[in-house]
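Q: Sequence first, predicted coordinates after that:
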Amino acid sequence: MCDMEVERVVGGLCAGQKLERDRAVADLNLKVKTYSPELVQSLHTAILDILTDSTSPWESKHGGLLGMRAMMMVSTADPESPMLAEIRQAALRLLTHQEVRVRGAAGEVLGALCQQDGGATYTTSSSTVLQLIRSNLEREVTDDEASRSEHENTRILMEKLSAGTRERRNSGDAAQIFHDTAGWRNLETSMKCLEHMIIGTGHKFLSFINQELLDLIFQALTHTNRFVRETGFSVCGALVSCGAEEGAELLESNPMFTFGDQLTQHLGKGLADNWSQVRLASSVATRKFLISLPSAARERFYPTLLPRLCLNRYYVAEGVRLYSQETWRQVTGAEGKTLVEKYIDSVVSYYIEATGADNHAVREAACACIAELALKLTTDAVRQHVPRLLHALTVCFTDDSWPVRDVTSSPPSAACVACGNFILCFPEEALGSMEELYPLFFTNLEDNIPSVRQGAAVAIANVVRAYGKDSLPLVVERLHGGLKGIEEQPSESERYGSLEGGLSTYGVVKRKRDNDMDLHSNKQMYSCGSLAPKMGRGGGGCSDCRFRRPPQLWERADGCIYLAGELAGVPEAAAEVTACLPTMAEAVRHKHYTSHVTLLETLCKTLPHLARGLSKRVFKTHLHLFLDSIFYALECENALTSSAASQCLSQLAQLLGPNILRGRVEEHNPSYLRALDANAFTGPL
């Protein structure tokens, strides 16, 4: 009966299909506790025979290792047992197996053995594992079966790629490719093996931590390969977790505290890594590191870690952002604001450094954090740093990456909006920068990106709130100037020449532009976004924005409509906004260019804000100026514009009263009543 069960279990573990092996491992996990010692011994012997047989396929070795790990997790064998020594030696040999899944499973078995014997396996195996890591970090080609096989495969691939090119058909090229691509083939799995052994040993691993081990791990944290760095921070996470079980009274002897300064420097670099996966792995290790220390001991490491944790709460990658927010709650509790104020010098220095990062996502997060300083901290804590922060945000005005200038998060992350917040909170300190900031605000007000224009309107409104009538004449002049002259906006046929066969529809214009070779040849190419270049880093102003086309007249008017909506809520500007309503109504009546629907969409979104800001009494006297445009937008084929008009009518009905709105529409044009009633019954899209 025992032999039959052994044959059944081993047969499942050695199956050629992964699904069958997984089922066998799951079944073994359920039943191994019920097995007799004799049956467990027989299974150990049978699996060891497979692991030591050089002719057995990798699938059998993989399943055998997984089965061995399942038995190790519930085994109570003597740590000095010869059987465990044989398992240890088999797993060590398989760490250099050609198949990555076998190498990974071998590391898991060694980790299970460490859990079984309290670290004795690490004592006897560490030299082998660490040498594997060291040789791969130093890009040494090891003389094992897997390396020889991979080198031969690389040579064959090189011959195929260089077919027809005699100069490249030589072993030197193949060796170079092998050196560049396969030099750290075993590194990731060897690092994972070390991680499993650390986790298995638990807090007893503290006695094994020394400078030599840390130097080796730190070398992986600075590796050129991002996957190696990610794995290195996972090992760091396991390493710092060892100190979590140590009491506060043992703090001085805790290696996590002894080597804490070195760990902090590397964790800080990981928290600022350009690759999100590495940044997340470092975030995990950082949380474990800080949680493992008593609250009083953490403050020693806050100047380096706190600013980076704080910035990552706004990082674009959702995993990093959410994990960092939870880390912030766990580590700082209700003292987050107080800690930022306490370490404000380090926080400000890192934020300013981050505004110059190569990664646009970091620059975007830095702008969000700088805006947060003005909104949430006490003015006395930030006041002395306002000039430096304003200068950093001014540089970000000319960033090539529009999300850095955008206003799409909460709180707003745009450099422009952040500047507006600073001016509102610190008007006296910012007064000396206004000569430089006004042109930048107005440039963003006519930016190619709609949300950037909206952010500029928010910022300029804050400027008016801060300086009142001193700033109002300049802003009103720009408001009226942007709304006038829209009739001179070129149509697409004027911009691209005569178009074959008729009207300048959007599709025809787009095809003509797509086929314009000058627009798509010999241009800078970017990756998915991690390292998009920065623009205007020298503070040269808007002239450095080489990748922005000149603004269109309709875009300038669009920004001014946003601005009017924001200024309507500023008491000092209400009269000036009211005076510009006829000019605004005239601007949206021009429909000779394709993008007029976008301008109408902005108008429909803004009118309810205007009504609330100016008061119902004032707005009702000017409502008739916009009714034609609203109902034209409602019947428009553009879904976004039509939906905006529908919502505009619904909001105006709630604000003014449905009967008042209906009466004004009927007085202006009774033919609009049918569309108004239909919108009231169907509701906004």
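A: Looks like it came in fine.
Q: Could you use CA atoms for every contact and neighbour count after this?
A: Will do.
Q: Quick check: closest non-adjacent residue to residue 549.
A: Excluding the flanking residues, the one nearest residue 549 by CA to CA, 6 or more residues apart in numbering is residue 448, at 7.7 Å.
Q: now swap in residue 651 and tell me
A: Spatial nearest neighbour of residue 651, chain neighbours left out: residue 608 (6.4 Å); criterion: CA to CA, 6+ apart.
Q: and if you look at residue 74?
A: Residue 74 sits nearest to residue 33 (CA to CA, 6+ apart), 7.0 Å away.
Q: Structure two is appended below for comparative analysis:
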Amino acid sequence: MDFSTIDRALTSLSRRQPPLPEPVLAVSQSLLALLSTNNETHNHLAESREYAHGILKLIELGSSKAGSGDESSAVRWEPLAVGLRLTVDYLEKRTSELPTSTSTASNNQDDDDEDEGTGLGTGGGGVYAEGPRIPKIADLQINGTSSSSASVSEKVSSPPKANSPVFELLLALPEIINNDVEHSEPRVRSLVAQTVGAYALYSSSLLNYQLDIIINNDQDEDPQLKQTIQTAQQGRASIHNAILSSLQSHLQMREPSRDNNPSKASDGALDDTTGWRALETNLHALASFIDGCVGKGVVEFDGEDEGGSNVSYSGSYMLEEERLFSNEDEENRWFLTGLQHCCVLHVNRHVRAASAAVLGVLVKSCMRCRSSHGKDGNYHENLLVEDDSPFRLTLKESLRATLQDNWSQVRMAGSVLCRRFVTALLKIYISHNHNGEEEDEELTVFELAAGDLVQMLLPRMCLNRFYLAQGVKLYSQDTWKIIFGSSHNAAEGEEGLHSSGKSKGGGGMGAVARNAAPLCRYYSKMCDADNHAVREAGCQGIAELAQKVGKHPLYADYLSPYVTMLLQALLMCFHDESWPVRDEACLACGTFCIAYPEECTPELNTLFERWTEQLTDQIWSVREDAAVALGDSVVAYGQDMFEKVLGVVRKQLPAAKDQPAMSREEYKKLQNDVSAHTGNQVYSCGSLAPKLRKGGAGRIGCSSCLVDRPKAPWEATDGCVYLIRELCVRFPDKEDTEREDVVLGDDILLPIMTELADVCRLSHYPQSDDLRTTLWRQLPSMAQAMGKKRFKGKYLDLFVELLAKNIDDRYSVASQLSIHAAGQCAEELANLIGYGIFRGRLAAVGGEDAFDRVMDDRKREQQMAHVAANGGRFLGAAKEFSPFGPPPVTA
């Protein structure tokens, strides 16, 4: 089924197998004809009673025996789903046609500026309910009005009429929703939630319209319209009660046991990965209802009081004061208790994410109600800011759990809730301190506004900026920018800690430094988490602390007492079976040695042992980063460490000579051995197979490292290539060295480079091409660091013959990666030394023709890239377009 548009939803009914009954197909064709006629004649469907009746007929056919008279035929859910989808679209359009003075957006001056939409169709900002993706943040409010409302204001608006077909639909919907809120088909339940939101939004807009008439003392008010609007409010109250009743009954159901890890038991694993009855969609329906009510929820109806007594500024009456603070009736407080249970303890991830969405719209509703009259506004504000408020306590515990949930989907929902809650606190604080009242200039506005929540929120917000899931990471980085501002010094694609002179309290870096204790404890705990992605993010966060806080002249002392604790956490990660975790731990330790050399000295021997182990790892990026960390250690500890590193280079550089001989054919045969790949365990992200483990204990990850090949001798040589590059780049001569007492002179470097050239000439093993690929990728950096004169005079001749041979692969012996890397290296060296000089050196060994071919090929590649980037004359592309989608349409 395709629910993306109403036309596609209707069309998909005719394609269902087995075919749907004839009455269903006839109604769908009739509705398609009405839609086609409406598009051609530009008529509105608002007054088309046939269209509204057709929607109700579809819903009826999906709720009975399809009207066929055959009692044995099964009820098909597809007509009901399509009917609900048409209902959502119909109510949205009717809402947009109401007078602009009753527009829900225009009546919410205190709404969230960062209002995320998710395509639920409620039109009131949306509920984050459709999976782990970044919510829309493009429709930001401009001068108090969102872009979506601005587009609505351009449409012709008209007051509702008492005999409009929409009211027939509103009259029938409460019973339909009440019957199908626990439907067995999840897609129907999801559409019921969307219908609830659309119903609540339209009925709330009608209520605004009626209140405007009362305020303006309009004597021409239609009594029949007034009664119809009041009936719609009764229906809204009925829907709210039905949802809450269903929600309460599902919360009372027994969950499977969660002893230790739920995935260890089949029942726990099943309930942890599939939809859990109707509880999830009940939560989404409630969230959609509250969001659609735009700050006005129905408590009870009294038609004698001009329609005013049916208005509650709670959004959901479960937030009323007598329900939250009553000590006599425990049953009245089940709502927040149930939501907290769903967020923190429920076995099902979908339920945990949905309950976070409900809390998010409740925060949004409280912010909408701040502008109401008298005590109502103060009451809802206090729900968010008072330390002992039950709602704030529920938010605190829910954020504590969801922001560190093992599932990215739940972590994303928690991140959305976190942004909404924190921005609400900031707005409240600023609104009370905008008159220049005395403030603590040593703290950021976030610290002042969040109060006791800072030590819980800040570590989780920091770590999620490094989380593996791109949605969580990018959204959390945007949240950081919203709270603390952008960093002009941050690297492209990375929004790290920063200290802006315009930022009060030192910005994000100042906040992190002042809260170093809880942050370091949390990072250390996450380095031992069950999830390998969390451990990796923890190592990255620790590295950021060392890089930015540790090197800051004002804040370095804040982190100093916790260096030992952080180092112990990182040393633990060196034994991780997940290589990205080992990689990040390796880099972080090197950064700490530069920032805090004295504090790291007691662990230096252990660190050096771990770094040299990583230098021979099976993963090339781990080897490279181990070389970077060893270079950091030389910067931190000087000549003594330099001598130790040189000893490692001299010892391990010739290791490739010990690589067992093997032909390329034998290697391919080994890789394609059918018996070696038959009957083994299949692993995937959703499997119940053994996972990545931390230090031998059971952990949760995406694959298994239980089967691990031994390290190969050539990999030690490959790691030394990276290490030689680090030494050349960091300590080339006395003028450019990163440490005055360390210089890599020719007396040391020339024998090493000679040995490197000799060992790279070996070809008795198939991985020799990989080693040469590493050499060609690193050699230009070494040459650039040594300088043109020095490299050309003493080192170029060592590699020129091998380079020419690799470029001119006449017999297709070398791999394409090594050939390409050799060509790239030749181009860069020619640019450094001079094209003519370099070509002359190659001519001496017979490589000038191959060099010319390579340079011609690269020239053509650059020309094509230039064409694509400047007009796209041949590709028809715009100057800039995303590689993940089609180029934008140009005028």
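A: That came through, no problem. Quick caveat: nothing in here was measured; it's all calculated off a predicted structure.
Q: got a list of what the counterpart of the residue nearest to residue 549 of structure 1 in structure 2 touches?
A: Using TM-score structural alignment, the equivalent of residue 448 of structure 1 in structure 2 is residue 618. Taking CA atoms under 8 Å, 6 or more residues apart in numbering, we find residue 618 of structure 2 in contact with 711, 712, 715.
Q: Recalculate using a threshold of 10 Å.
A: Contacts for residue 618 of structure 2 (CA atoms under 10 Å, 6 or more residues apart in numbering) come out as 579, 708, 709, 710, 711, 712, 715, 716, 719.
Q: quick one: which of the residues you listed sit in helices?
A: Of the contacts of residue 618 of structure 2, the ones assigned to helices by DSSP state H are 579, 715, 716, 719.
Q: Helices along the stretch 251-400 of structure 2, start to end?
A: Counting by DSSP state H, counting those that start in this stretch, the stretch 251-400 of structure 2 has helices at residues 266-273, 279-292, 321-324, 334-344, 349-369, 374-385, 390-402.
Q: other SSEs contacting the third one?
A: Translated: helix 321-324 of structure 2. Helix 321-324 of structure 2 makes packing contacts with helix 334-344, helix 374-385 when contacts are defined by 3 or more CA pairs under 10 Å, 6 or more residues apart in numbering; DSSP states H and E.
Q: Now do the buried residues in the last one.
A: When you say that, I think you mean helix 374-385 of structure 2. Of all the residues in helix 374-385 of structure 2, those buried under the rule 16 or more other CA atoms under 10 Å are 376, 377, 379, 380, 381, 382, 383, 384, 385.
Q: got those as a markdown table, with distance to residue 76 of structure 2 columns?
A: Converted to a markdown table, those look like this (distance: CA to CA, whole Å):
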| residue | distance to residue 76 of structure 2 |
| --- | --- |
| 376 | 47 |
| 377 | 47 |
| 379 | 47 |
| 380 | 45 |
| 381 | 47 |
| 382 | 49 |
| 383 | 45 |
| 384 | 45 |
| 385 | 49 |
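Q: Name the nearest of those relative to residue 58 of structure 2.
A: Nearest to residue 58 of structure 2 among those: residue 380, at 41.5 Å, using CA to CA.
Q: Excluding chain neighbours, what is closest to that closest one?
A: Among residues not flanking residue 380 of structure 2 along the chain, residue 366 sits closest, at 5.2 Å (CA to CA, 6+ apart).
Q: So what does the one you found match up with in structure 1?
A: The alignment partner of residue 366 of structure 2 in structure 1, by TM-score structural alignment, is residue 243.
Q: Over to residue 454 of structure 2?
A: Using TM-score structural alignment, residue 454 of structure 2 lines up with residue 302 in structure 1.
Q: Who are the contact partners of its match?
A: 264, 290, 308, 309, 339, 340, 343, 346, 347.
Q: what's the distance between the first one and residue 89 of structure 1?
A: Yep, that's residue 264 of structure 1 we're talking about. 36 Å (CA to CA, to the nearest Å).
Q: The third one now?
A: Shown here: residue 308 of structure 1 relative to residue 89 of structure 1, a distance of 43 Å by CA to CA.
Q: Which residue of structure 2 lies farthest from its centroid?
A: residue 844 (55.3 Å; CA atoms, centre = their mean).
Q: can you tell me which residues contact that residue?
A: Residues in contact with residue 844 of structure 2 (CA under 10 Å, 6+ apart) are 800, 801.
Q: can you map out the strands along the stretch 101-250 of structure 2?
A: Ranges of strands in the stretch 101-250 of structure 2, per DSSP state E, counting those that start in this stretch, are 141-142, 145-146.
Q: whereabouts in structure 1 does the last one align?
A: Under TM-score structural alignment, strand 145-146 of structure 2 corresponds to no residues of structure 1.
Q: now that strand, how far from the chain's geometric center?
A: 26 Å (CA atoms, centre = their mean, to the nearest Å).
Q: Could you do the first one as well?
A: Using CA atoms, centre = their mean, the distance from the centre of strand 141-142 of structure 2 to the centre of the chain it belongs to is 24 Å.
Q: Next: stretch 463-480 of structure 1.
A: The answer for stretch 463-480 of structure 1 is 37 Å, by CA atoms, centre = their mean.
Q: Stretch 136-148 of structure 1 now?
A: 35 Å.
Q: how long is that stretch end to end?
A: For stretch 136-148 of structure 1, the first and last residues are 15 Å from each other (CA to CA).
Q: any residues touching it, and which ones?
A: With contacts defined as CA under 10 Å, 6+ apart, stretch 136-148 of structure 1 is touched by 96-100, 130-135, 151-154, 178-188, 190, 216-217, 219-220, 223, 228.
Q: secondary structure class for the residue nearest to residue 549 of structure 1?
A: coil (DSSP: H, G, I helix; E, B strand; the rest coil).
Q: next one: residue 45 of structure 2
A: Residue 45 of structure 2 carries the three-state label coil when classified by three-state DSSP.
Q: Distance of the aligned residue in structure 2 for residue 650 of structure 1 relative to residue 787 of structure 2?
A: Under the alignment by TM-score structural alignment, residue 650 of structure 1 pairs with residue 827 in structure 2. Computed with CA to CA, the distance linking residue 827 of structure 2 and residue 787 of structure 2 is 16 Å.
Q: and residue 851 of structure 2, what helix or strand is that in?
A: For residue 851 of structure 2, the host element (DSSP states H and E) is helix 848-869.
Q: Mind listing what's buried along that helix?
A: For helix 848-869 of structure 2, by 16+ other CA under 10 Å, it's 848, 850, 851, 854, 855, 867, 868.
Q: hey, where'd the helices end up in the stretch 1-150 of structure 2?
A: Under DSSP H, counting those that start in this stretch, the stretch 1-150 of structure 2 gives helices at 6-13, 22-41, 49-61, 78-96, 147-153.
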